[in-house]
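J.: I would like the atomic coordinates for the input below:
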Amino acid sequence: MADVDPEVRKLIDSVENPVRRRDAETLVELMSRATGQPARIAYSGIVGFGTYHYHYESGRQGDAPGAGFAPRKPATTIYLNDGVAAHADELEHLGPHTTGVGCLYVKDLEQVDLDALERVVRSSYEALTRPVVE
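T.: Next up, the predicted model:
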């Protein structure tokens, strides 16, 4: 991780849990490969890669990271903003994890299939950043 944004480096260095810190280092590399985008601080405590524009039926709209993660104390949160259900088949083979609607929670990346995780991140990012054809 030689060429990482200083704010991202500061966040990773501040992670107390050595497993979460190691996993954050791994995810910066994995998500950079999967998205083709550099790591940056997206929100407080969240490392993001690229952006996508969302627009809800309510009229609310904005920009959010196309991929991202947060090294939280109980587990690392990996954001899949197109929804976890879109990746159900691949996640069956991932290894130990839990999920929310748009979040994947992993306690130790050494216990999961990193190739499968990279495919999930890439697929999610591509779905979110694909140009909308009207």
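J.: make it CA atoms for all contacts and neighbour counts henceforth
T.: Fine.
J.: after the helix or strand in which Ala42 is found comes which helix or strand?
T.: Ala42 is part of strand 39-43 when elements are defined by DSSP states H and E. Note on strand 39-43: by DSSP H and E, the next helix or strand toward the C-terminus is strand 46-55.
J.: for that following strand, packing partners?
T.: Other elements packing on strand 46-55 under the criterion 3 or more C-alpha pairs under 8 Å, 6 or more residues apart in numbering; DSSP states H and E are helix 18-35, strand 39-43, strand 61-71, helix 114-129.
J.: if we use 6 Å, what do you get?
T.: Secondary-structure packing of strand 46-55 (3 or more C-alpha pairs under 6 Å, 6 or more residues apart in numbering; DSSP states H and E): strand 39-43, strand 61-71.
J.: tell me what angle it forms with strand 61-71.
T.: Put simply, strand 46-55 runs at 160 degrees to strand 61-71, going by axes from the mean of the first three to the mean of the last three C-alpha atoms, to 10 degrees.
J.: got the angle between strand 46-55 and strand 39-43?
T.: 70 degrees.
J.: on that earlier part again, out of the helices and strands packed on strand 46-55, which is closest to Ala24?
T.: Smallest distance to Ala24 across the helices and strands packed on strand 46-55 (C-alpha to C-alpha): 6.4 Å, for strand 61-71.
J.: want to put them side by side, so please do this one too:
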Amino acid sequence: MKKAKTIETNASVAEFIERVESPSKREDAYKLLAIFSETTGYEAKMWGPSIIGFGSYHYVYKSGHEGDAPLVGFSPRKAKISLYVACEETKKQQLLKNFGKHTAGKSCVYINKVADIDIEVLKSLIKETVQFLRATYPDGQK
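T.: The predicted structure is shown next:
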């Protein structure tokens, strides 16, 4: 079985954010850091080289694949900012209707900048994701 690439590290979140090239993305990363920290109550940790995660859980899929992942997180990537939220799909779609300018994948929502989105909806997405993953993987909380 292959080893997961995205694992929690001891790298500094602040140092990672300071290396973000775009000043506006760096500023948005600090805004998101505050929002995610306040909303989850978890300390930010680096996951792999570029994901800032909050909390963690252990998952086991029916295929037998298993690993650890942050409950929620974000990454200020060059093209867009990735928000890692994986709440129940119907609830996610309802919340995204009022979220603002974004595109969405299965467990990611992509934004250009924080000013494009509704912060209260983001907080709801974060809370819903934490609640959903805690309920889905009750034995995997860390």
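J.: now what about the TM-score between them?
T.: The TM-score (TM-score structural alignment, normalised by the length of structure 1) is 0.88; 129 aligned residues with a C-alpha RMSD of 1.9 Å.
J.: make TSV out of the helices and strands packed on strand 46-55 of structure 1 and add mean neighbour count.
T.: Below are these laid out as TSV (neighbours: other C-alpha atoms under 10 Å):
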stretch	mean neighbour count
strand 39-43	19
strand 61-71	21
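J.: just put those strands in JSON lines and tack on distance to Glu118 of structure 1.
T.: Converted to JSON lines, these look like this (distance: least, C-alpha to C-alpha, whole Å):
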{"stretch": "strand 39-43", "distance to Glu118 of structure 1": "15"}
{"stretch": "strand 61-71", "distance to Glu118 of structure 1": "11"}
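J.: excluding chain neighbours, what is closest to Phe16 of structure 2?
T.: Ser50 (7.6 Å; C-alpha to C-alpha, 6 or more residues apart in numbering).
J.: map the one you found across to structure 1 for me.
T.: Residue pairing (TM-score structural alignment): Ser50 of structure 2 is matched to Gly45 of structure 1.
J.: neighbours of its match, how many?
T.: Each residue near Gly45 of structure 1 was counted by other C-alpha atoms under 10 Å, and the total is 15.
J.: then the one 5 residues further on?
T.: Using other C-alpha under 10 Å, Gly50 of structure 1 has 20 other residues around it.
J.: so it is in contact with Ala64, correct?
T.: No: using C-alpha atoms under 6 Å, Gly50 of structure 1 is not in contact with Ala64; the gap is 8.4 Å.
J.: shared neighbours, those two?
T.: Overlap of the contact sets of Gly50 of structure 1 and Ala64 (by C-alpha atoms under 6 Å, 6 or more residues apart in numbering) is empty.
J.: residues contacting the spatially most central residue of structure 2?
T.: Centroid-nearest residue in structure 2, with C-alpha atoms, centre = their mean: Gly73, separated by 1.9 Å. Counting by C-alpha under 6 Å, 6+ apart, Gly73 of structure 2 makes contact with 52-54, 84.
J.: out of these, the closest to Glu15 of structure 2 would be?
T.: Ile52 (11.6 Å).
J.: could you check how far the closest residue to that closest one other than its chain neighbours is from Val72 of structure 2?
T.: Leaving aside its sequence neighbours, Ile52 of structure 2 sits nearest to Met46 (C-alpha to C-alpha, 6+ apart; 4.7 Å). Note on Met46 of structure 2: its distance to Val72 of structure 2, by C-alpha to C-alpha, to the nearest Å, is 12 Å.
J.: same question for Phe36 of structure 2.
T.: 8 Å.
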